[in-house]
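>>> below are the sequence and a predicted model; questions follow.
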Amino acid sequence: MGRTFRLAVGQSPAELPTTRDRLDWLAETLPTVATHRADLLVLPELFATGYNIGDQIAERAEPADGPIAQAILGLASAHGLAIHYGFPEVDGNAIFNTAQCFGPDGTRLGIHRKLSIPPGFERKYFTPGDGYTLFTYRDVRIATLICYDAEFPETARHVSSIGAELILVPTALGEQWDWVAQRMIPTRAYENGVYLAYANSAGAENGLSFLGQSFIATPDGQELERAGAETEILYGTLELDKVSAAQSRLPYLRDREVLKLDNL
């Protein structure tokens, strides 16, 4: 067997009301995740504070190296795995919908600010980010896209074209958007020949019901694992040789360069 990577996807309970409650849930969950020999755990969009919390977004926002980050990196170190999580990041006068990842040695592996803010309440609070994240952990090249980011084919294509083998997508997808989780986002893995992990919340938060249905999609169009509607941790062993095999079988990334789209 070639390169492998053990991934965990945390479909966490949305109803946890405070950051402390969320960090406590994570601390209670991590021993089990560690027994499954996970290299990395990816958690939902704005996991650390909650998503549908109105003006508390501004109250709970922190710098990227704030108390939440210190708690997360401590947990990563204690359990010997990387943790990828969402939080509202304050930087000067701006607040970003951000996800970052800490390795077990306390190193920040990557950080990504949500590129496109969707219609709705998010536009009241968040400033769009700029650029992409691509980092290498345990010999796997990993990109981050947050929720709405991944609904644009261009974003997944871009990070795949520069070498991503695994795309992590923390999300806060409502229950009315089942087609997105069941059809659209798995297609991003297939059309780029990469692994993709989609981490959603479970249950309801202040009147917003989340779909759940977190999943791990493979480069050849299969689902390695998929959650239901309840709180759950998914585990999957990624076989990274399947990325190059899929991209050789369907060389979209290469052949798109010769498309002649401008007939002027």
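It's in. Since the structure is predicted, the reported quantities are computational estimates derived from the model, not experimental observations.

>>> going forward, measure contacts between C-alpha atoms and count neighbours the same way
Fine.

>>> what ranges do the strands span in the stretch 1-150 of the chain?
4-11, 40-42, 82-91, 94-102, 108-113, 133-137, 140-144 (DSSP state E, counting those that start in this stretch).

>>> would you list the ones you listed in JSON lines and tack on distance to residue 176 and mean neighbour count?
Conversion of these to JSON lines gives the following (distance: least, Cα to Cα, whole Å; neighbours: other Cα atoms under 10 Å):
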{"stretch": "strand 4-11", "distance to residue 176": "17", "mean neighbour count": "23"}
{"stretch": "strand 40-42", "distance to residue 176": "23", "mean neighbour count": "26"}
{"stretch": "strand 82-91", "distance to residue 176": "22", "mean neighbour count": "24"}
{"stretch": "strand 94-102", "distance to residue 176": "22", "mean neighbour count": "24"}
{"stretch": "strand 108-113", "distance to residue 176": "25", "mean neighbour count": "21"}
{"stretch": "strand 133-137", "distance to residue 176": "29", "mean neighbour count": "16"}
{"stretch": "strand 140-144", "distance to residue 176": "24", "mean neighbour count": "23"}
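
>>> which one of the ones you listed lies nearest to residue 210?
Among these, strand 4-11 comes nearest to residue 210, with 10.4 Å by Cα to Cα.

>>> residues in contact with stretch 17-35?
Here stretch 17-35 makes contact (Cα atoms under 8 Å, 6 or more residues apart in numbering) with 8, 16, 41, 47-50, 71-72, 75, 79-81, 233.

>>> okay if I get the strands of the stretch 1-150 of the chain as CSV plus distance to residue 189?
Supplementary listing: the strands of the stretch 1-150 of the chain in CSV, determined by distance: least, Cα to Cα, whole Å:
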stretch, distance to residue 189
strand 4-11, 16
strand 40-42, 17
strand 82-91, 19
strand 94-102, 20
strand 108-113, 19
strand 133-137, 16
strand 140-144, 12
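
>>> please compare the first structure with the one that follows:
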Amino acid sequence: MTADPTSDSASEATSGSPADAVRIALAQLEVEADAVESNRRRAIEAVGRAADRGADIVCLPELFTVGYFAFDAYESAAEPLEGETFGVLADAAARHEIAVLGGSIVEDLAATSAPTPAASGLANTSALFDATGERRLVYRKHHLFGYDSAESDLLVPGEAVDVCELAGFTVGVTTCYDLRFPELYRDLVDQGATLVLVPSAWPYPRVEHWRTLSRTRAIENQCYVATINGAGSFDDATLLGRSTVYDPWGTTLASTGDEPDLVLADLDPGRVDRVRETFPALADRRR
């Protein structure tokens, strides 16, 4: 399902939803290299558009402020957890009464006042805010990409794997390359995760990897998985978009192409338990 990103329409799957459905919006933003102010402005505008469409949660892509492939700009774009980007997103969440997953930013760990796993260095950090603007979850990307990428040289990996309760779901967050490491998702399921949000900056040509890994994580863990990719081109890479919501059977609920878009889907908070009861594969795990 694809919509014209210049209109007020969006890729949407909302028919036949239960009364307690939670509407999720994936903001597939155009991300410009080293254009923090304009990228941040687009993110704030997307929060408002998602709220106008009745979304309860809106999610942004990985490193949406600086652009994943703008490695030379990581240091200049770095900011603390309490910095401007997450500050304005928390304000937007409270103003629009919508939960916001702040994609991820380059975090300056030394400047962050809250305790961090490393005393210094830069991290690829996501933050989830509830509809009052309260920060509920922080996730620092665990698996740093080394193939044809400077990420593993420039950043330090995260250590904590946490979940939080939000809108009837137990929510976990992973980031992009993490999709290739299923044990991380088992850790989240062991903590009760029923919805995993995956901000990403996944490029061409690995379209089938993007689709297959994301769907597999949903199927094998019997949970909702929402993958939020960016749009746009860099010097040596083009993001493939295709932000998608998968249900606990691995069925695609809503998706889009590679242009900027807003993907909407209604999630049933009780569906994960029903699927796990109907087909109790997780109960058959041998550890």
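Structure received. Everything quoted here is computed from the prediction, not taken from an experiment.

>>> fetch the TM-score of the aligned pair.
The TM-score (TM-score structural alignment, normalised by the length of structure 1) is 0.93; 258 aligned residues with a Cα RMSD of 1.5 Å.

>>> got JSON lines for the contacts of stretch 17-35 of structure 1, with distance to residue 222 of structure 1 too?
What follows is the contacts of stretch 17-35 of structure 1, written out as JSON lines (distance: Cα to Cα, whole Å):
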{"residue": "8", "distance to residue 222 of structure 1": "17"}
{"residue": "16", "distance to residue 222 of structure 1": "32"}
{"residue": "41", "distance to residue 222 of structure 1": "21"}
{"residue": "47", "distance to residue 222 of structure 1": "27"}
{"residue": "48", "distance to residue 222 of structure 1": "30"}
{"residue": "49", "distance to residue 222 of structure 1": "32"}
{"residue": "50", "distance to residue 222 of structure 1": "31"}
{"residue": "71", "distance to residue 222 of structure 1": "35"}
{"residue": "72", "distance to residue 222 of structure 1": "32"}
{"residue": "75", "distance to residue 222 of structure 1": "32"}
{"residue": "79", "distance to residue 222 of structure 1": "30"}
{"residue": "80", "distance to residue 222 of structure 1": "29"}
{"residue": "81", "distance to residue 222 of structure 1": "26"}
{"residue": "233", "distance to residue 222 of structure 1": "19"}
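
>>> of those residues, closest to residue 224 of structure 1?
Using Cα to Cα, residue 8 is the member of those that sits closest to residue 224 of structure 1, with 11.6 Å.

>>> re earlier: among the strands of the stretch 1-150 of structure 1, which is nearest residue 179 of structure 1?
Using Cα to Cα as the measure, strand 4-11 is the one of the strands of the stretch 1-150 of structure 1 that comes nearest residue 179 of structure 1, at 18.1 Å.

>>> what about that closest one, how far off from structure 2?
On the superposed models, the aligned residues of structure 2 are on average 0.9 Å from strand 4-11 of structure 1, with distances taken as mean Cα distance after the TM-score superposition for structure 1.

>>> give the aligned range of that strand in structure 2.
Mapping strand 4-11 of structure 1 onto structure 2 (TM-score structural alignment) gives residues 21-28.

>>> equivalent analysis for stretch 228-236 of structure 1, please.
The aligned range for stretch 228-236 of structure 1 in structure 2 is 257-265, by TM-score structural alignment.

>>> all helices of the stretch 101-250 of structure 1, in order?
Along the stretch 101-250 of structure 1, counting by DSSP state H, counting those that start in this stretch, helices occupy 122-125, 153-161, 178-179, 185-192, 241-249.

>>> of all the ones you listed, which lies closest to residue 100 of structure 1?
Each of the helices of the stretch 101-250 of structure 1 has some distance to residue 100 of structure 1 by Cα to Cα; the shortest is helix 153-161, at 16.4 Å.

>>> in structure 2, what residues pair with that closest one?
Mapped onto structure 2 using TM-score structural alignment, helix 153-161 of structure 1 covers residues 182-190.

>>> mind listing residues that contact that stretch?
In this structure, residues lying in contact with stretch 182-190 of structure 2 by Cα under 8 Å, 6+ apart are 161, 162, 163, 172, 178, 217, 221.

>>> would you mark the buried spots in that stretch?
Within stretch 182-190 of structure 2, the residues scored as buried using 16 or more other Cα atoms under 10 Å are 185, 186, 188, 189.

>>> what's the closest of these to residue 20 of structure 2?
When these are compared for distance to residue 20 of structure 2 (Cα to Cα), residue 189 comes out closest, at 22.6 Å.

>>> center of structure 2, which residue is that?
residue 199 (2.8 Å; Cα atoms, centre = their mean).

>>> any idea what it aligns with in structure 1?
Looks like residue 199 of structure 2 aligns to residue 170 there (TM-score structural alignment).

>>> ok, now which ones touch that match?
The neighbours of residue 170 of structure 1, taking Cα under 8 Å, 6+ apart as the test, are 42-45, 85-86, 99, 145-147, 198-200.

>>> if we use 7 Å, what do you get?
Neighbour list for residue 170 of structure 1: 43, 44, 45, 146, 147, 198, 199, 200 [criterion: Cα atoms under 7 Å, 6 or more residues apart in numbering].

>>> tell me how far the last one lies from residue 63 of structure 1.
Which is residue 200 of structure 1. In this structure, residue 200 of structure 1 and residue 63 of structure 1 are 23 Å apart, going by Cα to Cα, to the nearest Å.
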